[in-house]
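got a sequence here, can you build the structure:
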Amino acid sequence: MRTHIDHDNGPGSAGAPCLARNPARTTCRVAGRGAVTNPAVRFDTRITAPFDDGWDTLGQEVGAPDLETLPRLETSVIPDTTRSAISWNNSPDIGFDRAVNPYRGCEHGCIYCFARPTHAYLGYSPGLDFETKLVFKPEVAELLEKELRKPGYVPRTLALGSNTDPYQPIERTLTLTRSVLEVLDRFNHPVGVVTKSAGVLRDLDILTSMAQRNLVRVHLSITTLDPRLARVMEPRAATPARRLQAIARLAEARVPVGVLVAPMIPALNDAEMERIMQAAAAAGARHAGYILLRLPLELRQMFEDWLHTHFPDRGRHVLSLIRQSRGGELNDPRFHHRMSGQGAYADILRQRFAKAASRFGYDETDRHLDCTRFALPEAAPLEACQMSLF
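Prediction:
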């Protein structure tokens, strides 16, 4: 089953012939979308290359076409038949070992998203496919409850939104993230939420209740305070102003809230680090973090193509600073290096963050959520009846 949901979350959803997987990296601008390419899936054994037979059929794909002439490109929503809800990791440089992601792919369309390459595991391109072909887990809440009830399960903080945003536009329709929070609330299970959507305020009732038991912390990701830059980098995410408003509402409701100044992109948004942290602190954020831009796998070339399309005046400089921070490459996947980089530029960024965190009163104490409250609630009547058969 495939359904189509068109979210009017920006200037419109337009498609282009470049949506076909194209190893030649033909670029095109698509209204309301982030990527300017749709690279081939790295696991495919066959790829398709564009060919102009003399009729100029590729003309509208080259350069910057008139957006008004491009056909609409709807968002496809595809059910996921995965029989598990929790994904586990043993990475030594992140603060959680488990996560739930109700959605794969993300309609926000952030060009810098490190999760884009994961779409290739589903047979889709990390480019425009990532933001237009969304996979959802319809039974995520039921699956999560089963896993929490397994004998020997030991609770630790679970990350919600570690890969793709749990409050992306389709959550308004499918409400899967809310169903996950309802399960965690009943089990008294701690959760950390990361989003760049003001849609998190819809679940303020659950978050407030969990906060009273020290079971939740929310972080809003803010990359820029410039709405024009935000529109280009993350076309369907909430505006920077709405994210600050969300921080204020969460803080007012006494939900522990922080800001992620992430990612910091050299010579593009890095000059805003202190201003973002100041604005977020004024809104009520008490915790902060940052990440230097990561460009794994296909994202390296995708970001370079996007950069030269939208910022041709500074593309070389941006890429040069990234390489200076990544040992001469565009990406460094090593643990304890991938998030912050190394070298002079990375050191200065690290010092700037530490100074700003101190100046604006951010709490650097690692306050753990409460895992001792975890308890199995009574099973639903039907489930109890079924279990009695065994």
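
for the rest of this, base every contact and every neighbour count on C-alpha atoms.
Will do.

residue 138: neighbour count?
If you count neighbours by other CA atoms under 10 Å, residue 138 ends up with 18.

surely it is in a helix?
No: counting by DSSP: H, G, I helix; E, B strand; the rest coil, residue 138 is not part of a helix but coil.

quick check: the closest residue to it other than its chain neighbours vs residue 85, distance?
Once flanking residues are discounted, residue 138 sits nearest to residue 79: 6.5 Å by CA to CA, 6 or more residues apart in numbering. The gap separating residue 79 from residue 85 is 14 Å, by CA to CA, to the nearest Å.

one more: residue 237?
Taking CA to CA, one finds residue 237 at 25 Å from residue 85.

more crowded one of those two?
Set residue 237 next to residue 85 and count neighbours by other CA under 10 Å: residue 237 wins out with 26 against 22.

count of neighbours near the nearest residue to that one once chain neighbours are set aside?
Distance criterion CA to CA, 6+ apart; nearest residue to residue 237, sequence neighbours excluded, is residue 108 at 4.9 Å. Residue 108 sits with 27 neighbouring residues when counted by other CA under 10 Å.

helices and strands around whichever strand in the chain runs longest, which ones?
Taking DSSP state E as the criterion, the chain has its longest strand at strand 257-264. Applying 3 or more CA pairs under 8 Å, 6 or more residues apart in numbering; DSSP states H and E, we find strand 257-264 packed against strand 216-221, helix 240-252, helix 273-283, strand 287-292.

how about this one, so we can line them up?
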Amino acid sequence: MLRDGFYELQARTVIERVPQAAGIAQQWAVSPYRGCAHACRGCGARAAHRKLGLDLGRDFDTRIVVRPNVAERLRAELQRWGGGEIAVGLGGDCYQAAEETYRLMPRVIAALAGAGTPFTVYTKGPLVLRDAELLARAGARVAVSIAFVDERIRRAVEPGAPPAQARLELVSALVEAGVDCRVLMAPVLPLLSDAADQLAATVRRIAAAGVRRVEPVVLRLPPGTRAWYVEWLEQAHPQLVARYEELYDRAGLPSPAYEGRITGQIAQLCRMYGMEYGAPEPAQGEPKAAQLALV
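This is a model prediction of the structure:
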């Protein structure tokens, strides 16, 4: 069903396994939206759009699939959930513009909180502040993505996302509101945002925003995402294409040596600015019953 430019799709199952290559701590996720108006070129969720009969490039950026029944299905599935932490918003930012129309997140938060299930919301969207009180009361974690502070890079690879300064102000406001907030420094872009001075500038401004923890993730290029990203790279930075081919394996994971070097630099910068480094320990809820079997 098409409504206000969004595609409504009634979901049969909403708790889905997170691909190991995603680089985050949670193994399961729920996404109220598929596709994302932030149009981040390196978004790892692009391939799922193909399963919906849409292309993983511009359709992913402009044809947002909404799951209006997400909270009802989530509540039903949580009745048999095993209690592990759930990521919210990996298939598309759960606080993108569609949320202004559909207001799905308050009901998603209520379902998770009511079941005693720990969760982390992943977002770049300032609209999350609308639900700050709900999130704080639920004991939720929020990870705001700020991978770099160079606006030229942001306009090129995250054209629909808020500027870095707006996101820095967002994390300050979330911290002030009592929300457990960290910065997901992701994705660090090889040869584009990984220079020592770029990393230092980003971590310095994150620290100034009052955040106590930074979790870095180097760009992943899983099938689908890789083709879309490399197509852009060939146009914008053709001299880098061969180096990317050397850096990434067939699964789209960066070289362990390269990734270790970059995350090591970020860890050192975090220590310098008195911040914790890496993902926090997964939160554990109270299991309701036997774990839900999903396909």
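
returning to that earlier point: which stretch of the second structure lines up against the longest strand of the first structure?
Taken onto the second structure by TM-score structural alignment, strand 257-264 of the first structure occupies residues 181-188 there.

how much does that stretch stray from the first structure?
Superposed on the first structure, stretch 181-188 of the second structure shows a mean distance of 1.1 Å to its aligned residues (mean CA distance after the TM-score superposition for the first structure).

buried stuff in that stretch?
181, 182, 183, 184, 185, 186, 187, 188 (16 or more other CA atoms under 10 Å).

who's in contact with that stretch?
42, 141-148, 171, 174-175, 194, 206, 211-220 (CA atoms under 8 Å, 6 or more residues apart in numbering).

just to revisit the earlier point, wait, the residue nearest to residue 138 of the first structure sits on residue 3?
No: judged on CA atoms under 8 Å, residue 79 of the first structure makes no contact with residue 3 at a distance of 9.1 Å.

specify which residue of those two has the higher count of neighbours.
Taking neighbours as other CA under 10 Å, residue 79 of the first structure and residue 3 compare with residue 79 leading, 15 against 10.

what residue in the second structure is paired with the more buried one?
Checking TM-score structural alignment: residue 79 of the first structure goes with residue 8.

got it, and residue 235 of the first structure?
Mapped onto the second structure by TM-score structural alignment, residue 235 of the first structure lines up with residue 159.

and its match, which of the three is it?
Three-state call for residue 159 of the second structure (three-state DSSP): coil.

got the contact list for stretch 243-256 of the first structure?
Here stretch 243-256 of the first structure has contacts from 196-198, 200-201, 204, 207-208, 211, 216-218, 220, 222, 257-258, 279-280, 283-286, using CA under 8 Å, 6+ apart.

let's have the buried residues of stretch 181-188 of the second structure in JSON lines, adding distance to residue 57 of the second structure.
What follows is these, written out as JSON lines (distance: CA to CA, whole Å):
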{"residue": "181", "distance to residue 57 of the second structure": "30"}
{"residue": "182", "distance to residue 57 of the second structure": "29"}
{"residue": "183", "distance to residue 57 of the second structure": "26"}
{"residue": "184", "distance to residue 57 of the second structure": "24"}
{"residue": "185", "distance to residue 57 of the second structure": "23"}
{"residue": "186", "distance to residue 57 of the second structure": "20"}
{"residue": "187", "distance to residue 57 of the second structure": "18"}
{"residue": "188", "distance to residue 57 of the second structure": "21"}
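
chain center to the lengthiest helix in the first structure, what's the gap?
Ranked by number of residues, the top helix in the first structure under DSSP state H is helix 344-359. With CA atoms, centre = their mean, to the nearest Å as the basis, helix 344-359 of the first structure stands 24 Å off its chain's centre.

alright, that wraps it up for me.
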